Structure formats: C-alpha cells, structure tokens
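*Asks:* Sequence below, structure please.
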Amino acid sequence: MTTTSPSYTERVTVVRAADVAVPDLGVVLVLTLAPEDGGDRPCTLGPAGLAHLQRAVDDADRRARGGEIRAVVLTGTGRTFLAGADLHLIRTAAAAAEVRELAEAGHRVVGALADLPVPTLAYLNGAALGGGLELALACDYRASDPSVRAIGLPETHLGLLPGWGGCTTLPRLIGPDAALTVIVDNPARGNRTLRPADALRAGILDVVLPGADGPADPLAPALAWLRSVVAGEVTPTRRGQLSEEGWATAVEARRPLAEARAAGGAPAALRALETVATARTLARAEAFALEDDALVDLVMSDQLRAGLYAFDLLTRRAKNPAGRPVDVAPRGVRSVGIAGAGLMAGQLALLLARSLKVPVTMRDLDDDRAQKGLAAVHAQIDREVAKGGLPEEDAGRLRPLLRATSDLADLAGADLVIEAVFEEMEVKQRVLAELEGVVAPTTVLATNTSALSVTTMAEHLRHPERVVGLHFFNPVAVMPLVEVVRAARTDETTYATAFAVAQACRKTGVAVADAPGFVVNRLLIRLLGEVLGALEEGTSVRDADAALRPMGLPMGPFQLLQLVGPAVAQHVLVSLRHDLGERYPESPGLAAVVESGRSLVLGEGRPSATSPADLSVGELFGSRRTARPLGPDGLLDRVRRALAEETALLLAEGVARDAQDVDLAMILGAGWPLHLGGITPYLDRTGAAEAVTGSRFHEPGVASLPRNAR
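*Replies:* Next up, the predicted model:
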C-alpha cells in the first residue's frame, strides 16, 4: 500500500553572458538564464544554478567597477524568465541546514544583484514566478514582453512564502496592499497570476515593451528603453511609501483569511503576512534573515511536503495519466451525440462543441424537451459572451455546432455518444440498447454515470467492448476531473478514445475500475455518511458542522450536502449501502429532509462555503440516539478512520491504480485541499491510516518529511 520516497537530481540552470554595444550607452552585459542541457524546460534554481548565477553577478560587479560595462540586463530563454527555486529539491531536503543554505544562497544573489554599481534591468521574456520575480525585483528596472503569460509569487499556494526577498522588497516597492494582493490574495484565489498589463498597473513593471522586429535581435526594445532611462529621457514612476497606519490596515485586512487557512492546516499565508509586517522596519540583512527563518520552518514540515507532493501530481501525473493506453491510437471524433437534453446533457454538449469544435446533437424524448435543452445551452453561451468569457466571434462559430432533436436516428453518424439520462440502471440500459441499434459498430458509447456499474449497463449489448464511463463532474465547465471508467469488456481503443476526449476538453482523466461510486463519490459519501450517522446518534448540527473544519475542506458537510442536493445524496447513499454494505448508514433524517423539502443551510440560492448550517434541521435526525453522542473531536476522528478504511479497501480492490490516483481524483473532483496533499498524506499525517490499516499509504519522504529529517 505504500509508495517510496522520491529521489531527484538538480536540473541545472546556467548563465550565458554576452556583451552588447548600445549606441549612446556603451557596453551592456546581458545575462541569460538557460537550461544547462539546452532544452526548453522552465528554468529553476537549485544550489548549482545559484552558484552559476552568483559567479556571473560577481563578475558583473568586478567589470562594472572597472568601467568595462555600463549596465546589466538579466533575461531568460525558452518558456520562462525564471520559474523560481527548484521545488523538487525542496521536496527532498532532509535537513534544515540544506534549506537554510538554499535560502541564504538566494538572498546572496539577490543582494549582489541589487548592489551592482550600474543600472540593472530585468527583461521578462517568459513567465516570472516565485524566485524568478524576486530576482527581477532586485534589479533597478523591470520590463516585459507583452506575450508573457504569468507573473507572480505563488509560494503561499504551495505552502511556502516568498523567501528570496519577496516579503521584504515588493511591499517597499509598490506598497503593502498591492504587494499582499500578490503574496496572499492571488495565491488563495486559485493561484491567480498577473499578465504584463496587470503587473504594470500594480507597479511591479516599469514598462511593457512591444515585441522585437523578428528574432534576430529580441532584446532590441529592452536595450533601447534602458538607454532612454539612463539618458534621462524616460523617468519610471515610483510609488511612495504608505504610513505605518496604511501598513497595519493592509496587513489586518488579510488576517482573517490567513488565520482561517492556518486553522485548516495551511500556515503559509499567515507566516507570510507576519513576515511582511515585521520586515517593514528592518534593515535588508535582518529582513532577509527573517525570511530565511520562516522558509526553513515551513519547508521542514509535513504540511509543506504534502503540498509539494500534490503540486507534483497536478503538474506531472495529471498531464500523463497512469493507465491511459499509450500504444493504441484513439478513434477520431468528428461528431458527438448526447442522449438527453437536461442540465447535465447541456453542459456536456457545450463543453464538447467548444473543445472538439465538432457538431454536437442532443436527443431527448420529445421536441419540447429537446428545444428547451438547446435554448438553455444558447442562453449559457449568451451569458459567457456578456461576461467577456467568450468572444462574440467564437460564439458565432459555436452556436451552429449545437443541435437538438427527438429523433434517435439523428445520432446515427456520431463517432461518440454520451448518455446523460436519469441515474437508474434500467433507464440507462434501455438507452444504450436503443443507441446500439442506430449507431455504427465503431461508435464509442459512453455513460456519464456517477456511481452505477458500467459493466452492468453494457452486459446485454452486442458490442459491450465499445462502452466506457466518462464521469464528468458538475459544473462541467469548471470541474477539472473526469473519472475514466473501464468496464469488464471495454477494449483498448475505446479506453484510449475516452482519455483523448477528456484531454481535448482540458480535463484530467483518472483511470478507475468499474466499482460502486468509483473513487470520488465513494469517499465523499463515506465521509458524509459518517456525519449523517453521527446526527442519527444524537450529535448536534452545531458540533457536526464544526467537526471537519480542521480538515480544511472547501465546504462543510451541510453546505456540500445542500450543493449536491439532498435527494441526490440520499439516492447515492442508498445505492452504496446496497452495493458496499452497512458502513454506508441509513439516514432517516436525510430522507425526511428530502421529503419535507427543507434546506440544510440558511440563505437563498446556491449554497457556498459561508452559508450557515440550519441548526433547526437537527430535529429531523436522532433515530438511533446513544447515551454519549460524539462531539466535534470524536466525529473528526471517526471520519478520518472511515476514510482510511474506505481508501484502503478501494485500493485493495483495484478501483484506483494507486494512492497517487486517489489523491489526484480527490483534489480535482472533490476540492480536497492542495496543502493537505490529497487524502492519503492527510490520513498518514494524522495517524488514521496506521490506526486502521496498520500501515501508511506512503513511506516517509514521499508526502511528508523523510524519516531521519533534521
């Protein structure tokens, strides 16, 4: 059940130095960051790369003081300016001394760059993230190509903080409020980054320059702008410093968010906030030492290692899904059919037409339902245009691709047909049988079922080998996961096609076996079932609502139940109890909620994480009251143990290939917090895995500190 500790060798970034003669300025030293192997990977810095850069900056200092050069330009190559510190080295660091040396080495380079006695310009010709932006902040000026796609400090999203000067330099440059937007707010908003125009408005950039005329001299605009600055023809705007009150206001505005995240197991934002506040009055060396201390504390924690493990899943495994056939070509998909025209069918139709750019036809039982479904899709397109998310030109190309019909024969030419009808086995079997009677023998038949057996759906078909599960999550446009379900007789070509469709839709496909609830719903319903079971035993709604907060989930149990829909949750709970046994409990209280139509939360409209639980709904529960019902701590422990048991069972049954796929599915399909590393590192860290199963899901060092960390 365990996975082994990672091993890693630094992918070294080198510095290419070149002298460029600029009229009316003199010799400019251009330092270009590049991969040592000459590839196009994003550049990062570890000890060897920092040593290369330190030598280059030291040599620039010597030459500048000797009058050999008049300015220095720092730039990148390939897809990045610089993507920051090498996270894989951080993830495998076994000693605090290693981390401190990396932090101090970064600060030495940043300090040396800032102290160069000639004007310095960072020219961002690619993404500048984390330590990459911090290097740019050490320069006198910052310019960017307009095509750069990402500028930012994402460290707190990963469980770190900007530790190479970001907490010190950026607030002093652009003011604390704008700086904390970049350091704390944006990472908390789905790791948002800035485009050059945004960074210019924030004061991070001095100028966004037009692209060069051809590849022969890509630095020409940057060099010309630098010459004009040195000549006094252009004076970059500098923001003034805020008062002490202004700093305090900016810091305190973020404190509730940072403290809430810390309480949920993510301390990085709060530590960054405190570092920014304290560094304001310190000399540079003292402020950098404060960043070093904070970085070491964060890196030498299980929470950080879990977060980096999850980040690695999202950046590596998600792009190359385990279990996807690699030696089999997928079928081409030139047209798509959707069986159904309801809410989920409409979402699928819009996604597939937009992603695959092929005709998509929805089919329902009569023309009224079909046309109503098509109208709903067109209305969604109109909303996207109105919000600016879809250009009218693209919408004009998209609308003709979408059709609706009541004639089953209109799906005959589709290469892929997805059924999205009512979640009942008999209904789905009948629909698939009808489809098989009209489509070509090579047509892939997919089901969007969230929990039912795909094998059972296909068992009476003539060609069950071309049936596969494609479980998209609601809302389809937003949720990044697709559980790709292999039934007993699904063939390789069908399975490869399913993964190709998910990839074309910019979704992450996770291979799952055909088992009740697959991965995400099986674990989510087990979690909710434990909460519902405790309510039946007498736990109060107030205690149940508070119990799971330390897990840091995006929603509490009552908000999630209301979002999913009590009737849907009840249906799946009953189904899983039937298929998997009594560990999925009966809940007369939930049935009463469904029957009465009551809401589990207060407020109108779509529930959110902040929707208060309706405490009065507790009167519907309590069918199995015990003498000592669980409080928050007891229920949290019960949920952890239940999840450890269920995760171990689904792995033993081969529902998921390994713990990494379980984590990937829960992060992308259930919003399991990135900083927890997914569900299995959390269960390891809290001791639930060993308490229930006798072993961990991962060896120490995979998603936690190494066993002998110092």
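*Asks:* from here on, contacts and neighbour counts on C-alpha atoms
*Replies:* Fine.
*Asks:* What is the burial count for residue 629?
*Replies:* Residue neighbour count, defined by other C-alpha atoms under 10 Å, stands at 15 for residue 629.
*Asks:* Another for comparison:
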Amino acid sequence: MADTVSVTRQDGVAVVWLDNPPVNALGHALRQPLHAMLEKLRADADTAAIVIACKGRTFVAGADISEFGQPPKAPSLPDVIALLESIGKPTVAAIHGNALGGGFELALGCHYRIAAPDARVGLPEVTLGLLPGAGGTVRLPRLVGAREALGVIVSGKPVNAEKALALGAIDAIAEGDLVAEAVSFARARAEGGGPHVPVLKREEKIEAARNDLDAFEETAKAATANARGLTAPLRCTEAVRNAILLEPSQALAREREMFVELRDGEESAALRHLFFAEREAVKVEGVGKDVAARPVRHVGIVGAGTMGGGIAMAFANGGMRVTVLEVGDEALQRGLGQIEKNYAGSVSRGSLSEKDKLARLARIRGTTDYTDMSDCDLIVEAVFEEMGVKRKVFEKLDEVARDGAVLASNTSYLDLDAIAAFTKRPSDVVGLHFFSPAHVMRLLEIVRGERTAPEVLATALSVAKAIGKTPVVVGVCDGFVGNRMLAARREENEALLLEGASPSSVDKAFTDFGWPMGPFQMVDLAGLDISWRHRQSQGLTAPVADSLCELGYFGQKTGRGFYRYDEGARKPVPDPFVEELIEAKSRELGIERRAIGAEEILERTMYPMINEGARILEEGIAARASDIDVVWVNGYGFPRGKGGPMFWARRHGIDKILARLEYWHGVTGKPVYRPARKLVEAAAAASW
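*Replies:* Presented below is the predicted three-dimensional model:
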C-alpha cells in the first residue's frame, strides 16, 4: 500500500486511514491504494466492518482538480465508490472538517456516516461549472429527498453537521472521539446482522418524489432562477430529475456523461480559472508568510453615507467593533438609521435573524468627535471623492490616530500617494476600495501606495479575509484596475448612440453576452449625476448624457434617465423622448446614423477594455492577468461563466482582438483603439 492509505484494527473493525495532505484530495495517488485496500478487506474474513477516516485537519475535501484535462487513470472515483458500495459488511464514514464534492460522494458510498460536531458536508461542483460526477446526484436524493438534494447541489453551499443530520445526510453526530464512536457504531451494526442497504438501493425518498413530480419541478424552477446563463445548474437539475425517473444505473451513466461534457466545456474551464485566480491574487510580492499582519479589532469609518454605512456593516458583520464618524449629528443619525434599515431588510427577507441583527448593530456606534478614533486599529475614509476633502480628513486622522494604526482611503479614482502625503506616516496608508453596496459586494481593491509598508498590506489582506471579501492588490493610477478599464469600455458608448444604436440595443448586446445588465441600465441604476460631476471636474462632455442631466433625468431615482421608470418600478422602459434626443444630437453634430449590430457593439466596448487591461499589465498596476479577471467578475458583473475579460480574450483570440482594434483605430483615429504593446506581444504568444 502507498503511504496515502493505511489500516488499523480494533476488534474486527478495520479503520482505513486516508492521508494525502493538505486536504486529502482524491487524486490517483489516493484512489489506487484505497481501491486495493477495499478489495483486500472485502475478502478478509477477520474484518467484520470498515470505517473510512482521514488524517490531518479534514476529511476528503474533494477531487484533485489538477487532474482535469489529463488522461484518466484507473481506478476512477466512481470505480472506488462502486467497490465500497458492493461490500456486504457495514461501512462507516467518520467525517471531520469538510467532506465536499468527491469526498462527500465517497461518504455516500458507505452504508453510514458519522460526523464531528464542526463538520460540513456538501457538493459544491456547480461553483466550478460541474455537477457531482461520482454518484452524488443519484445517491443524495435517496438519503434526503429529491427536493432537498437539489437545494444542496444547485446552491453548491455546504451544510453543517446539525443540518446534515436533520436532512438525513448523516446518521449521527459524535459526542466524543469521532473515530472511536464510528468504530463502536460499525461494530454494533456488524453484530446486529443486516442487511446493510447501500444508499443506491434505498427507494423510499425517491418513490415519494415520483409521486409528486410537480413539487420537484417547482423547486427546480426556483433553484435555477438565478442561473444567469450558466449551464451547470441546469445540468444538476437534470441529473437529480434522472435520479427520480431512471433506474439507478442509467441515472449514474447519464450523470457521468454530463460531468464529462461540463468538465471539457468553456464554462467549467472559466470557473476553474477563477477558482485558482482568487487564490493566486492573495500572493503579493514583498508580503511573504514572514510578514505579520497588525491585529484589527476596532475599526473607524469616516463618513456615514451610502459607502461609509455599507463599509461599517461589512466590518460589523465580520465581528469587529466599529465607530462611524460624521461632521454633524443630523447626518450621523441619518446614516445610522440607514444601517438599521438595511439590517431590518435582511431580517424581513429571512437572510438574518433578529438576534444577529441586534448583535451587529451593537458593534456599531456613532460619533462626531475625531478623538473617538484614537484607539482604532484601522480607520477607513469614505467621504466625497474630492482631493481637498480627503486632505482635511487625513490631516485630522494624522493628529488623532494612534501609532501603528492603518489609515485607509476608499477612493475609487484619486492618487493614493498624494493622499498618503497629507500625513506624516505614509507607510501606514493604504487604499481599500470597496464596491457598492459594500456589505454585499465581494471585491476589495487593495491599493498599494509607493510607501505602503508590507505589514500594512498584510493587514489589509487579513482584514479582507475576516470580512469575507475577495482581495486584489493593485497599483496607483487613475481608477486603479476596475474603474480605469470601465472608463475605456464606456468611451464609445455615446458614439454608438450618435451613430445609430439605441440604449436598449447596446444593453441587449451586453445581456446576450451574459452581463447582468448593460451599460445604460447600469448608469441609470448608479445615477447619471455621478458621472456628470466627474466629467465636469475633468472638463469632459457627453452630449446625450449631459443633456439628460441638464433636464434632471438622473436615472432610476428620478424616474427617467436613458430609460423611463414607471412609478415605484425598477424595470427600464425604452423612452421615445430619449431616442428623439439622440437623433437630434446626431443631426446637430452632422453624424449620419446607420444600423449597428451586436458584434460591432461588443468590439467597440469590450475590446478597448481588454486593451486597457493590457496597458495595466504593461505598467505593473496589476501583477497578473488573472488578477484583472478577479476584479471584473467580483466587482463589475463580468459573466463568471466566461472567466473574466483577460481569460475570455485569450480563449476568444487575442490576435482577433488586436486586428479589430487596429481596424477601428484606422477608422476613427481614437487613442482608445491604439493597441497596447503588451497586447501585441500577447497576440504573438497567444497568452498573457
């Protein structure tokens, strides 16, 4: 036997130990010796029962993703589970830590499952664009019911031991030593005789589902309502439906076929790319494991507006004490009131308990006195995006903050080095660019200033993890990564309108691609006045948008923008007035209108964005192309199933993008189309 599998014996019970650090992934190095050991124990007359247990911090946490795309090696995981299920002796999985994906499917191949109190089980394959491919969609419905199994599989979210027991996914929760209790459980079942019915042959829950297919279809419709063009949730639903309607062998065969189709498809490749990209993003040059983060227990927030309130909630949700500062009591109370309203909304939707709401509110207090920030470990500035305002805040923070406190700016565009220079401690200054709503959106751009200390970056990364954010470290430039590329993407929006497109045709090209909404819907949601103020500060113009703003049409909040919004509604309705306004502007500027198709719309919006991403790599603002993908998927709604703009560009063809940029640069002469040097190099190499 290989070192990854060993066995100990306790009065006729064989404990099979799996040991494949760090998470006991089910690669070939574990599957092959496990299969051999199970064959040996099946034939061993002295073995009355078998317990599967794992060494290290967890049970089997899943398959070995690195094997995807490589020639298969026997035995496969379905082979191992089929062998396990064929053993007539009672088999018990002793689960601690996480039993996820293939790990949980292995446990489902046992007759029984016992878990430690802090264990979690689940089938998260859908998050990688897959479905469980080793029987999970066929066995779990037979344990917990088809509708309940569908919820676990399509959400991809693990469940804790208590819920797993209530569902019927496990048989017991250990009260003491997990393996000792699993051995006792196995021995008792062996002494009790049998039969020991494999999960695959349990029919009670499946028969109930067959008798109420309408209820299953209702659950399936709700579970896939937010699939947003992703295929995997739909295939997961199909597989569970097959578990109800087909013979087990047929359902297993079809499950495996769909797994292979998904594994070899674009969607799964994109989602696996993001899986690794998010883990790679936290590896920052100069911030090794030897760089210790500063402890953060008390966080100060300057500004109680929309962003400040959301940031305060993010830290309170992470268990930290928060002090929110405003210049006047009226603004402070308005901000605190909005925080309470947001939490109350979560309670009414059922996503937060009343007890948790009160606990989180108790962590937040307000003040109008800067000296109340003097014992904060981290202070985040979230005030108006104007350098003079930032200067006053940071000069004041420099006076009152304790030595070693991290001073952070939530700026989305401004020069962090200039902000740091307002203090006598620039090494303690970092950018923490949250995305609205800050307590919901996952992305956190961590802006590394020229003098930001390594331990301050380590602190920012540690804090991001503590509050459930996905961090990406970026350099200093106008707009950093996300907003700088967004500016390039929207550069041609007005030109498209003036040349013949409509807001709805542009937005449809985006939603057909997979975006949750198009650029004109997005600006209506955010408010046209925000970008209007920014243009005015930069001396820029946008003929259509400026005209709408001059009329007081700021989007959803005023009921009119690029679209019309009926009273109280959020659904955009095309507005004939806006179309007439666009046509009038075209005539005024002497632009002849023409039909513009979806392909041209995407070329003139997405290709400049990718070109700007290449410039960002060229300048070292982002360390990796995959970091840019993490930013855009988690902060700007780029379709997860396409992996982010830089990944999509590589799959789509960087050479093709280069050729079309050169074409449009020749037609328009606009700088936004001038190919970046890094893009030219990447086109030649077919990779970033």
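*Asks:* Quick TM-score on the pair, please.
*Replies:* Superposed pair, TM-score by TM-score structural alignment, normalised by the length of the second structure: 0.82. Supporting alignment: 652 aligned residues with a C-alpha RMSD of 4.0 Å.
*Asks:* Residue 197 of the first structure in helix, strand or coil?
*Replies:* helix (DSSP: H, G, I helix; E, B strand; the rest coil).
*Asks:* brain fart, residue 33 of the first structure
*Replies:* Per three-state DSSP, the secondary structure class of residue 33 of the first structure is strand.
*Asks:* What lines up with it in the second structure?
*Replies:* Counting by TM-score structural alignment, residue 33 of the first structure corresponds to residue 18 in the second structure.
*Asks:* how much space between its match and residue 27 of the second structure?
*Replies:* Distance, residue 18 of the second structure to residue 27 of the second structure, using C-alpha to C-alpha, to the nearest Å: 12 Å.
*Asks:* Same question for residue 247 of the second structure.
*Replies:* Distance, residue 247 of the second structure to residue 27 of the second structure, using C-alpha to C-alpha: 29 Å.
*Asks:* who has more neighbours, those two?
*Replies:* Using other C-alpha under 10 Å as the criterion, residue 247 of the second structure and residue 27 rank with residue 27 on top: 18 against 11.
*Asks:* all strands for the stretch 301-450 of the first structure, in order.
*Replies:* 336-339, 360-363, 402-405, 416-419, 444-447 (DSSP state E, counting those that start in this stretch).
*Asks:* and if you look at the stretch 451-600 of the first structure?
*Replies:* 467-472, 481-486, 508-513.
*Asks:* in the second structure, what residues pair with the last one?
*Replies:* Correspondence between strand 508-513 of the first structure and the second structure is established over residues 470-475, with TM-score structural alignment as the criterion.
*Asks:* Over to the second one?
*Replies:* When strand 481-486 of the first structure is aligned against the second structure using TM-score structural alignment, it corresponds to residues 443-448.
*Asks:* what's the answer for stretch 126-142 of the first structure, then?
*Replies:* Stretch 126-142 of the first structure maps onto residues 97-113 of the second structure, going by TM-score structural alignment.
*Asks:* for stretch 677-686 of the first structure, same thing?
*Replies:* Taking TM-score structural alignment, stretch 677-686 of the first structure hits residues 643-652 over in the second structure.
*Asks:* Quick check: buried residues in that stretch?
*Replies:* The neighbour-count check on stretch 643-652 of the second structure (16 or more other C-alpha atoms under 10 Å) flags 643, 644, 645, 646, 647, 648, 649, 650 as buried.
*Asks:* any idea how far residue 624 of the second structure is from the second one?
*Replies:* Okay, so that is residue 644 of the second structure. Distance, residue 644 of the second structure to residue 624 of the second structure, using C-alpha to C-alpha: 13 Å.
*Asks:* now do the third one
*Replies:* Distance, residue 645 of the second structure to residue 624 of the second structure, by C-alpha to C-alpha: 13 Å.
*Asks:* just the strands in the stretch 1-150 of the second structure please.
*Replies:* 5-10, 13-18, 49-54, 91-95, 98-100, 112-115, 120-122.
*Asks:* Next, the mean deviation of the first one compared to the first structure.
*Replies:* I take that to be strand 5-10 of the second structure. On superposition with the first structure, the mean distance recorded for strand 5-10 of the second structure (mean C-alpha distance after the TM-score superposition for the first structure) is 2.7 Å.
*Asks:* Which strands and helices lie in contact with that strand?
*Replies:* Contacts defined by 3 or more C-alpha pairs under 8 Å, 6 or more residues apart in numbering; DSSP states H and E place strand 5-10 of the second structure against strand 13-18, helix 28-43.
*Asks:* on that earlier part again, using CSV, lay out the strands of the stretch 1-150 of the second structure together with mean neighbour count.
*Replies:* What follows is those, written out as CSV (neighbours: other C-alpha atoms under 10 Å):
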stretch, mean neighbour count
strand 5-10, 15
strand 13-18, 22
strand 49-54, 26
strand 91-95, 29
strand 98-100, 26
strand 112-115, 27
strand 120-122, 27
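*Asks:* I'd like to know which of these lies nearest to residue 499 of the second structure.
*Replies:* If you check each of the strands of the stretch 1-150 of the second structure against residue 499 of the second structure by C-alpha to C-alpha, strand 120-122 wins as the nearest, at 51.6 Å.
*Asks:* Tell me the gap between that closest one and the middle of its chain.
*Replies:* Offset of strand 120-122 of the second structure from its chain centre (C-alpha atoms, centre = their mean, to the nearest Å): 19 Å.
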